[in-house]
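> sequence first, then the predicted structure:
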Amino acid sequence: MSSGEDIKKSVSDESDHMCNNCCKQMEGEKYASTLIDFKKSYIEGLKNKALVGETITFTAVVQPLIDDSTLGSVNLTTEVHYFTTGHYSTTQDIVIKKIMDSNNYEVSYVPRENGDHMITVMVEGHHLSGSPCKSTAWLRNYVEFQEKSYHMVANQEIKDPYGIDTGPNNEIAVLDYSNQQVVMFEKQKEKELKLTNTIAFKDDGKITKPHDIAVGDKIIAVSDWSNNIVKMFKLNGIYQHTIGSSKGDKDGQFKCPFGLAFNSKKILYVVDCSNYRVQAFDTTNNNIFCGKFGSKGSGPGQFYYAAYVAVDSRDLVYVTDNYNNCINIFAADGDHDFLGKIDSISPWPIAFTPDDYMLVADYKNDRLNVFSPPQQFSYKRYLITEVGKRGSSKGHFNYICGIAVNKEGIIYIAEYKNKRLQYISI
């Protein structure tokens, strides 16, 4: 890790930006700065290399002038500057948390661009020792899928995998259509998945035709196509709640609910297929209805066969439309305004990697299409490679009905007609 003169000069050249955006101080904060020993305050644990999309965590050690004294909250700021494009990190990419019973802070950030970037950590206008420092982010190679990257998983607990998702702690949930259950796994060693739990659809949690699954924070959602409902379960299998009651087109009612996805704010999106729309529910507030978007047609923001939904790192909402051969993109908040679309042949399940590549199953051709990450402040993505073809051997697919990616970038694919899972480690 380096903090050479070129980086120091870069910080100096950007002093106006830093003052305007990071270092606005109040009178009380100026007073606090006189209590800090800046010569002994420093950052530690910061990696000098990381993957794009990987969460990087380090510690900011703030030393008081008087040993064992408590400083209270100080104005600690962090910023990431990407050399290649000149972009700066967005606020949602940086999290700062005070460590209890100490004067130190845990800082996390997510690099979003390939190449070198600079991290600055300041307390009330003063750099901590080690700041600024340079780090490098690199991308996984999603263009050249090697045969050794594929691993096939056949498990007697799964008869007909029909959907898949991964959770915040890398748990893997597989929707088994014929056995009427969710099968939970955790990844152990390479090529090994360990069965951890089975959630049977019975009693209050009974589901007739499960179509998709989404794993949120300590909760699992499953859509029931025929009963026009979405059921919620705890990760241990305990039934929690039902969204929807009877078939209809009012808010909170469904006609053939299909794809599901959670965003970072724990909003659950449900593709309401035969109502040609997507509905949103706030799982932090008793699963209340909180929005809808879309209508029938082939125009901007319209659907003819909306199927699956996913959100990217910015919480933009992507909905696949199999008949209109496109992926519609909607804003993250408010009325979820239509932003644009991406043409794609018979798109079916959709997922995003930690470094924001978009993976889309091609229903007609039994392959996986890989799209580039977008540039900052843009939704546009471009097809960079097509992976696989119809078949039953390793790296071939037959009816992909689920794609999920964990925090490590491992891609899990559920194949209904091959009755198996494949996962790809890049």
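Nice, I can see it.

> drop to CA atoms for contacts and neighbour counts, all remaining ones
Noted.

> doesn't residue 348 make contact with residue 322?
Yes: checked against C-alpha atoms under 8 Å, the pair residue 322 and residue 348 is within contact range at 6.3 Å.

> now do the buried residues in stretch 257-273.
The neighbour-count check on stretch 257-273 (16 or more other C-alpha atoms under 10 Å) flags 257-263, 266-273 as buried.

> neighbouring contacts of it?
With C-alpha atoms under 8 Å, 6 or more residues apart in numbering as the test, stretch 257-273 has contacts from 211-217, 221-225, 228-230, 254-256, 274, 277-284, 305-311, 315.

> make it 6 Å
Outside stretch 257-273, the residues that touch it by C-alpha atoms under 6 Å, 6 or more residues apart in numbering are 211-212, 214, 223, 225, 228, 254, 256, 278-283, 306-310, 315.

> this is the comparison structure:
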Amino acid sequence: MLTDAFMKSNIFQWSDWSTSEPVVSQKQQQTFDKPSKSNIRSRGNVTLRWNTTGITVAGIMNQRGTASNLLDWPMGLAIDSSNTLYVAEYSNNRVQKFLSGMSNGTTVAEQANGVQNRTSTTLNFPVGVTVDSSGNIYVADSGNSRVQLWASGASSGSTVAGNGTSSNQLNMTYGVALDSSSNTLYVADYGNHRIMAYSSGASSGSLVAGGQGIGLNKTQLYNPSTIYFDPPSNSLIIANRYAHNIVRRTLSDTQWTLIAGSTNGTNGVSSTLLNSPFGMTLDPMGNVYVADTSNHRIQLFMTGELTGITIAGTTGVRGNDSNLFWAPYAVALDSQLNLYVADRNNNRIQKFQRY
């Protein structure tokens, strides 16, 4: 009997690809593998297929420390146009920069020894990080409830959000995203269950999503952890952590729409559910990659589909093998769509090569 995926397609094509690797084919016509391998989809002109065995590109498994080749609870990732990797280390209170192919990082925000404080040169439990085209680094400094801007090459940061005034007060900043066309900064205000927007140079922010208390309705958020600005749709993609879903908030609308997970707060291990998703990102085709943290897996949701495909990790299984995670917190893609995962409790960044 054909799967539902087959029933929705008028065109079928057999493949010789191994069942051991997740394969997603994006072509102009629907393309599927044999019925037993219904995790193959299509919609563009790019084949998406990754090794399921990760390569450690930063950190050393089960080792914690402040040395340049070690990490301590990596929770945020960013990759610039040169495929340079930036890692926000929660417990080391710093952001490390790793050039492509290098296992030793350099500290680009905070101090290398991980001192925790609220000065212009220190951070306190940084979570999210993003980098603009000029190499300026924006850090969600969660323990200080602020966002710090570290200009390219600077030895200290400046506060661009969260200075404590009534319209700029934040409560645990977790995620940051930048609209480069308008130079607007978006902040996931985790403890206040809302997303705030800050225009360049503004002393206060404006509410763009949530802010109606904890809840599951379409005007509320529940601990938003990561955000992504999607220019083609002029929308924010939000990891709505304890609502166990990923939602889209178009800036011209007043309510969000569901991308992945449930609308009623249900968590689970099925291909349509998530469990405390913390991080996510998009590829140029609009597909969404989710760090399904408590399920210890990375889920891919093709544009317009509510059923996810596990492309890394094993559902519900935590571990330190090269094909497993222990609480993946962030995901990022480089220019070749290789997948990077912040494997927090294993203190490492894993790379899954696309081929």
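That came through, no problem. Predicted model, so just to flag it, every value in this text is computed and none were measured.

> of residue 322 and residue 348 of the first structure, who's got more company?
residue 348 (29 against 23; other C-alpha atoms under 10 Å).

> who's in contact with the aligned residue in the second structure for the more buried one?
Using TM-score structural alignment, the equivalent of residue 348 of the first structure in the second structure is residue 278. Shown in contact with residue 278 of the second structure (C-alpha under 6 Å, 6+ apart): 225, 239, 241, 329.

> how does it look with 8 Å?
Residues near residue 278 of the second structure by C-alpha under 8 Å, 6+ apart: 225-226, 239-241, 290-293, 329-330.

> now do residue 76 of the second structure
Taking C-alpha under 8 Å, 6+ apart, we find residue 76 of the second structure in contact with 87-89, 127-129, 329-330, 342.

> in PyMOL, how would I select just the buried ones from the residues you listed?
In PyMOL, a selection of the buried entries from the contacts of residue 76 of the second structure looks like this (16+ other C-alpha under 10 Å):
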select buried, resi 87+88+89+127+128+129+329+330+342
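
> can you redo the contacts of residue 76 of the second structure as JSON lines with secondary structure and distance to residue 50 of the second structure?
Formatted as JSON lines, the contacts of residue 76 of the second structure follow (DSSP: H, G, I helix; E, B strand; the rest coil; distance: C-alpha to C-alpha, whole Å):
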{"residue": "87", "secondary structure": "strand", "distance to residue 50 of the second structure": "22"}
{"residue": "88", "secondary structure": "strand", "distance to residue 50 of the second structure": "25"}
{"residue": "89", "secondary structure": "strand", "distance to residue 50 of the second structure": "26"}
{"residue": "127", "secondary structure": "strand", "distance to residue 50 of the second structure": "27"}
{"residue": "128", "secondary structure": "strand", "distance to residue 50 of the second structure": "25"}
{"residue": "129", "secondary structure": "strand", "distance to residue 50 of the second structure": "25"}
{"residue": "329", "secondary structure": "strand", "distance to residue 50 of the second structure": "19"}
{"residue": "330", "secondary structure": "strand", "distance to residue 50 of the second structure": "17"}
{"residue": "342", "secondary structure": "strand", "distance to residue 50 of the second structure": "17"}
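
> mapped onto the first structure, which of the contacts of residue 76 of the second structure hold?
Retained in the first structure by both residues aligned by TM-score structural alignment, their matches' C-alpha atoms under 8 Å are the following of those: 87-89, 127-129, 329-330, 342.

> hey, what's in contact with both of residue 322 and residue 348 of the first structure?
Joint contacts of residue 322 of the first structure and residue 348 (C-alpha under 8 Å, 6+ apart) are residue 307.

> what about the residue in the second structure that residue 391 of the first structure lines up against, how many residues nearby?
Matched across to the second structure, residue 391 of the first structure falls on residue 319, judged by TM-score structural alignment. Counted with other C-alpha under 10 Å, the neighbours of residue 319 of the second structure add up to 15.

> go ahead and confirm residue 319 of the second structure touches residue 326.
Yes: using C-alpha under 8 Å, residue 319 of the second structure is in contact with residue 326, at 5.5 Å.

> name the SS class of residue 28 of the first structure, please.
helix (DSSP: H, G, I helix; E, B strand; the rest coil).

> what lines up with it in the second structure?
Aligned by TM-score structural alignment, residue 28 of the first structure pairs with nothing in the second structure.

> so who does residue 28 of the first structure touch?
Here residue 28 of the first structure is in contact with no residue (C-alpha under 8 Å, 6+ apart).

> quick one: it from residue 97 of the first structure, how far?
20 Å (C-alpha to C-alpha, to the nearest Å).

> one more: residue 239 of the first structure?
Between residue 239 of the first structure and residue 97 of the first structure the computed distance is 34 Å (C-alpha to C-alpha).

> okay, the two: which has more neighbours?
Neighbour totals were compared for residue 239 of the first structure and residue 97, and residue 239 leads with 21 against 13 (other C-alpha under 10 Å).

> any idea what the more buried one aligns with in the second structure?
Residue 239 of the first structure maps onto residue 156 in the second structure, by TM-score structural alignment.

> looks to me like its match is in a helix.
No: Residue 156 of the second structure sits outside any helix when classified using three-state DSSP, being coil.

> which residue sits closest to it in space, ignoring its chain neighbours?
Nearest-residue entry for residue 156 of the second structure: residue 121, 4.5 Å, with adjacent residues in sequence omitted and distances by C-alpha to C-alpha, 6 or more residues apart in numbering.

> quick check: that neighbour touching residue 108?
No: with contact defined as C-alpha under 8 Å, residue 121 of the second structure does not reach residue 108; the gap is 10.4 Å.

> any common contacting residues for the two?
With contacts defined as C-alpha under 8 Å, 6+ apart, the residues shared by residue 121 of the second structure and residue 108 are residue 155.

> so which of these two has more stuff around it?
Neighbour count, other C-alpha under 10 Å: between residue 121 of the second structure and residue 108, residue 108 has more, with 22 against 18.

> and that one, helix, strand or coil?
Secondary structure of residue 108 of the second structure, reduced to three states by three-state DSSP: strand.

> what sits against it?
Counting by C-alpha under 8 Å, 6+ apart, residue 108 of the second structure touches 94-97, 150, 153-155.

> again, 10 Å this time
When contacts are counted by C-alpha atoms under 10 Å, 6 or more residues apart in numbering, residue 108 of the second structure touches 86-87, 94-97, 136-137, 150-156.
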